[in-house]
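1. I'd like to go over a predicted model; first the sequence, then the structure.
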Amino acid sequence: MPTEELRALAHPLRLRLLSLLTNQAMSAAEAARELGETQANVSYHLRRLHAVGLLDLVEEVEVRGGKAKRYRHDPESGNRVSARTTEEHQLLAAALAEELRRRTAQRLVGARGAMSDAELWVDPQVWNQAIDKAGELGMLLHDAAQRPHTPGTVRVAATVVLFEMERPQTQKDEA
């Protein structure tokens, strides 16, 4: 059975919320307006993400006689998401693939970008360097994240998935 964190990530709106709330706090109403969703729907998903530790409750503010909770995503919380089986890794990959499809439909054609895809064999030291650089890249982007529509900013998408693969059995390996 998938972990609670993985189940929380399986919904496409939750991945969008994590991205939106990177390096900034928003209430359900603010996030709903930005994403074009209902406040009730966003509020439900925010509570689910908070319950599994992927969002931090950073403040409660008075709004028209009530209290609005404002949440922020700490990118480091993703390190707590643990896929223990191939099926769990595939569940996470499917959620990421669906989000990548959604984002790609909004790609600014002709704008500068980068893409790399590979299945290859490398020295373990090079592999460890690649993982470290991917982590640095993620933190660079997360630390620089600003509120949507901030003047002078560009809207970008970034999905980086690196993983070591099983070594296939060959006749040489068996000898």
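-> Now that the structure is in, tell me what you want to look at. Owing to the predicted nature of the structure, the values given are computational and were not obtained by experimental measurement. Numbering: from 1, shown residues only.
2. CA atoms for contacts and neighbours, from now on please.
-> Noted.
3. what ranges does the protein have for its helices?
-> Assigned by DSSP state H, the chain shows helices spanning 4-9, 12-20, 28-35, 39-51, 86-104, 124-144, 171-174.
4. any idea which of the ones you listed gets closest to residue 164?
-> helix 124-144 (8.6 Å; Cα to Cα).
5. follow-up on the earlier one: kindly reformat the helices of the chain as CSV containing distance to residue 160.
-> Listed next are the helices of the chain as CSV, based on distance: least, Cα to Cα, whole Å:
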stretch, distance to residue 160
helix 4-9, 16
helix 12-20, 14
helix 28-35, 23
helix 39-51, 21
helix 86-104, 10
helix 124-144, 7
helix 171-174, 31
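6. got another one to weigh against that:
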Amino acid sequence: MPESPGLDELRVLAHPVRLRILSLLTGAAMSAAEAARELGETQANVSYHLRRLHEAGLLHVVEEVRIRGGLAKRYRHDPESGSRFMSTDPREGQLLLATMAEELKRRSEFRVQGKGGLTADAEMWVDRETWAKALAHAHELSELLHRAAKPPRTRGTIPVSTTVAMFEMRRP
């Protein structure tokens, strides 16, 4: 079993811009300038976050291109790279979940009403077999969407939001 990350290492994920970068770079490799334009952020800010995500092993340099005499790195995110950030420290999980909740609030401002979708929330007791099946389905859903991710504004695509947080709770 991989060693649990420390709180400092997990903080690389606990920033809304970094979550947006990871989502964006799942569908396409981009440079800091390209990602900054897409996210509406400054190139300096995105460049800083790209470096942090790359240092944490969540982004890979897939190519380097010459642009106006300089060398621009294009990064890509492999969604499976995040699996090593699972931790048993409650503070770490709470930090990530709080960031996900904030990002979900931001995305909800762009929700298209009347176009389908799913909103579900539950705190319940189920048997272990049902729980295992639910986790397997959620993992399958995540893989399906990540494999199908395309660059922003690709013809025939629509922007979508998916946030899943499933966890076993301790008994009250």
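-> Noted; the coordinates are in hand. The structure presented is a predicted model; accordingly, all values stated were derived computationally and were not measured.
7. can you pull the TM-score for these?
-> Scored against TM-score structural alignment, normalised by the length of structure 2, the superposed chains reach a TM-score of 0.94; 167 aligned residues with a Cα RMSD of 1.0 Å.
8. ok, which of the helices of structure 1 comes nearest residue 64 of structure 1?
-> helix 28-35 (12.7 Å).
9. orientation of the closest one relative to helix 12-20 in degrees?
-> When axes from the mean of the first three to the mean of the last three Cα atoms, to 10 degrees is applied, the directions of helix 28-35 of structure 1 and helix 12-20 differ by 100 degrees.
10. quick one: closest of the helices of structure 1 to residue 69 of structure 1.
-> Short answer: helix 28-35, nearest of the helices of structure 1 by Cα to Cα, at 7.5 Å.
11. which other helices and strands contact that closest one?
-> Helix 28-35 of structure 1 makes packing contacts with helix 39-51, strand 66-72 when contacts are defined by 3 or more Cα pairs under 8 Å, 6 or more residues apart in numbering; DSSP states H and E.
12. next, format the helices of structure 1 as a markdown table and append mean neighbour count and distance to residue 67 of structure 1.
-> Output for the helices of structure 1, formatted as a markdown table (neighbours: other Cα atoms under 10 Å; distance: least, Cα to Cα, whole Å):
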| stretch | mean neighbour count | distance to residue 67 of structure 1 |
| --- | --- | --- |
| helix 4-9 | 19 | 25 |
| helix 12-20 | 19 | 20 |
| helix 28-35 | 17 | 11 |
| helix 39-51 | 17 | 13 |
| helix 86-104 | 14 | 31 |
| helix 124-144 | 13 | 28 |
| helix 171-174 | 7 | 63 |
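13. ok, back up a step: want to try a markdown table for the helices and strands packed on helix 28-35 of structure 1, with distance to residue 19 of structure 1 as columns?
-> Listed next are these as a markdown table, based on distance: least, Cα to Cα, whole Å:
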| stretch | distance to residue 19 of structure 1 |
| --- | --- |
| helix 39-51 | 12 |
| strand 66-72 | 10 |
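14. which one, of these, ends up nearest to residue 121 of structure 1?
-> That would be helix 39-51 among these, by Cα to Cα, at 36.3 Å.
15. quick one: list the elements packing against that closest one.
-> Going by 3+ Cα pairs under 8 Å, 6+ apart, helix 39-51 of structure 1 lies up against helix 4-9, helix 12-20, helix 28-35.
16. what lines up with residue 141 of structure 1 in structure 2?
-> Residue 141 of structure 1 maps onto residue 145 in structure 2 when the alignment is built from TM-score structural alignment.
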